[in-house]
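A.B. asks: dropping the sequence and predicted coords here.
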Amino acid sequence: MILATVTDEVLPDRSEACFPHIFETALKQGVSTFEIRMVEAKRYPIVEADAWTRMRKFGDEYGITFTTVSPGLFKTGLSHDLMPIHRNQLASMSMDLAETIDIDVLVTFGVMREATDGPDSFAKVVEILHETAESAAARGFTVQLENFPGSWADTADNCLALLKAVDHPAFGYCWDVGNLYDADQEHFMEGYQKLKPFIRNVHLKDGQYIGNHMVWQHFGKGKTDIKGQIAALKADNYKGTLTVEAKCEPQMDEDFPTSLEYLRALL
């Protein structure tokens, strides 16, 4: 398994000087592979030009490999004003910029649910995601569906329904057990057995409900069963990416090394 992380999961720093510190901290923990989400203080791809230049410059200097981009695609509802922009511009822009640094993996969400959704909404979501997979494949990209509470891809069963309905070779699954637990407070194993043929990436975070609110914690302190997840992946000879999302609430400098120490003991 390949250890990876996300640009805003290593340190809370979002300043112009953040990337040397982020990359140094990650490398000390043996992590050199990154998913791009935040570039300093703004989310990809709507970033400051100078911030993008700094990320690329320090990435080269520290030997960082960027593999995936996460623009928050379709983290909006079907009837929202932003949906046409996500559908017609954001996906294309995200791939345009990713191509400049040889990234060919695009993370998407499953469209957020709205009170106005109706009987035909699922079919519309499938149409949007299939269209995205088709356009991505034509450019040599693959798309990874990330589950998220409140979206059409919130629980394991709903993710499975979307993955089967979209039914495209370029459309896979980013298994985020933390988000699954946030959605239904169920142990991961039953859902994992259904979803594992589609898994292309794994997002790791731990937490539990405290006062009716999901609180993210250091690995091994929450209820998402990081230990069980790693055991299941090892048993199935998973060779893909383990993307560490270690930030807690509030995010502190020690979050990343503390969770990595726990994770390495499992690997």
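C.D. replies: Happy to help now that I have it.

A.B. asks: CA atoms for contacts and neighbours, from now on please.
C.D. replies: Fine.

A.B. asks: list the helices and strands the biggest strand by length in the chain packs on?
C.D. replies: For the chain, the strand reaching the highest residue count under DSSP state E is reported as strand 65-73. Identification of packing neighbours for strand 65-73 by 3 or more C-alpha pairs under 8 Å, 6 or more residues apart in numbering; DSSP states H and E yields strand 33-36, helix 91-99, strand 105-108.

A.B. asks: among these, which comes closest to Glu245?
C.D. replies: Ranking the helices and strands packed on strand 65-73 by proximity to Glu245 (C-alpha to C-alpha) places strand 33-36 first, at 10.5 Å.

A.B. asks: presented hereafter is structure B, for comparison with structure A:
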Amino acid sequence: MHSRRHFLQTTLGLAGAAALQSGPTLSLARPAPLATPRLAFSTLGCPKWSLDTILKTAADSGYDAVEIRGLEGELDLSKRPEFSSPAALSATLRRFRDRKLSVCDLGSSAQMHHADPAKRQKNLDEARRFIDMAQQLDCPFVRVFPDSLPKDQDREKTLGLISQGLLELGNHAKGSKVQVLLESHGELVTTNYLTRIMGQAEHPNVGLIWDIFNMWVEGREAPAAVHKTLKKYIRHVHVKDARVTGNTHQYVLLGQGDAPLQEAITALRNDGYTGFYSFEWEKMWHPEIAEPELAIPDYPKAIRKYFI
């Protein structure tokens, strides 16, 4: 199981943190108001909730979709009864539709950077299982990791392996409505790496998840510049906020932190992005942050101010 705990432990020097908060960004004109952004949340934020609680909260809070990244602590969805067979998947889809919701993304744990043949095969097989599940759930996206740049592995080889894995998975999804999306994550959160990977993985069933906060705080790139470089690949967006203090950052409710979300959202809207803005509240990795009963209903209200 992959852990994101190291994200909050990343060293940010005082000068670096100050640069993130006050450094130059690209100026963008505000677009016309949009009353109804498409909203989702990741189940990473509610690792103890049942599917019934997830569906009720999503419907009651004004969400359009749910991004399924595990259920009740189990990240391998094929081990959950709700996703374990074609009949179960059909019943689960009906439960979403009964609430006028959709599944916008299945978050796999598949890592694309491995060179070891056995590890590589295991990860690709997991991603293929998720692609097959997504087709049955009428879900457009499956998320995979680029993840790391192993020190004992040639860097160019690693980047090539990630691109090759995306192409293999894109071919598995060919002919379906499912796209395999690489998330900006781990050690690959800068445009120089991501453009090289995506440029070598051109495929109609391959795209990118832009995690706005990850690329800002880890990659130290202004959101408008990131968007300008990667916009042709962006299919889905992860949104979260945090306060940056000295050499740490702490996740907080949307709008209470330092993330330049307005800059990112304005860039997306100016370019005509109509995909989901998915709330990634990392409660599973960080149990100390606010409870999902507070954070998840708060997000639809908090994000709409960025669309006024």
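C.D. replies: Cool, got the structure. All values reported here derive from a predicted model rather than from experimental measurement.

A.B. asks: how about the helices and strands packed on strand 65-73 of the first structure, which one is nearest Ser70 of the first structure?
C.D. replies: Short answer: strand 105-108, nearest of these by C-alpha to C-alpha, at 4.9 Å.

A.B. asks: where does that closest one end up in the second structure?
C.D. replies: Across the second structure, the stretch matching strand 105-108 of the first structure (TM-score structural alignment) is residues 141-144.

A.B. asks: can you pull the buried residues of stretch 167-185 of the first structure?
C.D. replies: By 16 or more other C-alpha atoms under 10 Å, the buried positions in stretch 167-185 of the first structure come out as 168, 170-183, 185.

A.B. asks: quick one: closest of the helices and strands packed on strand 65-73 of the first structure to His203 of the first structure.
C.D. replies: Using C-alpha to C-alpha as the criterion, the shortest distance between His203 of the first structure and those is 10.5 Å, found for strand 33-36.

A.B. asks: which stretch of the second structure lines up against the closest one?
C.D. replies: Using TM-score structural alignment, strand 33-36 of the first structure pairs with 65-68 in the second structure.

A.B. asks: run through who's touching the matching stretch.
C.D. replies: Residues external to stretch 65-68 of the second structure that are found in contact with it (C-alpha atoms under 8 Å, 6 or more residues apart in numbering): 39-44, 58, 101-107, 278.

A.B. asks: what about the most centrally placed residue in the second structure, which SS state?
C.D. replies: Closest to where the C-alpha atoms of the second structure average out (C-alpha atoms, centre = their mean) is His238, at 4.5 Å. Of the three states, His238 of the second structure takes strand according to DSSP: H, G, I helix; E, B strand; the rest coil.

A.B. asks: what lines up with it in the first structure?
C.D. replies: Under the alignment (TM-score structural alignment), His238 of the second structure maps onto His203 of the first structure.

A.B. asks: surely that match is in contact with Leu180?
C.D. replies: No - using C-alpha atoms under 8 Å, His203 of the first structure and Leu180 do not qualify as a contacting pair, with a distance of 10.9 Å.

A.B. asks: and the gap between the closest residue to Ala183 of the first structure other than its chain neighbours and Met112 of the first structure?
C.D. replies: When the adjacent residues along the chain are set aside, Ala183 of the first structure lies closest to Pro149, with 4.9 Å between them (C-alpha to C-alpha, 6 or more residues apart in numbering). Here Pro149 of the first structure is placed at a distance of 9 Å from Met112 of the first structure (C-alpha to C-alpha, to the nearest Å).

A.B. asks: so between these two, which is more surrounded?
C.D. replies: In terms of neighbours (other C-alpha atoms under 10 Å), Met112 is the more surrounded of Pro149 of the first structure and Met112; the figures are 21 against 18.

A.B. asks: surely that one and Ser79 touch.
C.D. replies: No - here Met112 of the first structure does not reach Ser79: they are 10.0 Å apart, not a contact under C-alpha under 8 Å.

A.B. asks: residue in the second structure matching Glu261 of the first structure?
C.D. replies: If you follow Glu261 of the first structure across to the second structure using TM-score structural alignment, you land on Lys301.

A.B. asks: hmm, back to that, just the closest of the contacts of stretch 65-68 of the second structure to Ile289 of the second structure, please.
C.D. replies: Looking at the contacts of stretch 65-68 of the second structure and their distance to Ile289 of the second structure, the nearest is Leu44, at 12.4 Å (C-alpha to C-alpha).

A.B. asks: quick one, helices of the first structure?
C.D. replies: Per DSSP state H, the first structure carries helices over the ranges 18-28, 49-62, 83-85, 91-99, 121-138, 156-166, 177-184, 189-195, 226-235, 255-266.

A.B. asks: export those to TSV and append columns for distance to Met38 of the first structure.
C.D. replies: Listed next are these as TSV, based on distance: least, C-alpha to C-alpha, whole Å:
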stretch	distance to Met38 of the first structure
helix 18-28	11
helix 49-62	10
helix 83-85	19
helix 91-99	13
helix 121-138	22
helix 156-166	25
helix 177-184	19
helix 189-195	28
helix 226-235	25
helix 255-266	16
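
A.B. asks: out of those helices, which comes closest to Gly207 of the first structure?
C.D. replies: Gly207 of the first structure lies closest to helix 177-184 among these, at 6.9 Å (C-alpha to C-alpha).

A.B. asks: how far apart are that closest one and its match in the second structure?
C.D. replies: By mean C-alpha distance after the TM-score superposition for the first structure, the fitted helix 177-184 of the first structure averages 2.0 Å away from its aligned residues in the second structure.

A.B. asks: by contact count, what packs against that helix?
C.D. replies: Based on contacts counted as 3+ C-alpha pairs under 8 Å, 6+ apart, the elements that helix 177-184 of the first structure packs against are strand 199-204, strand 206-209.
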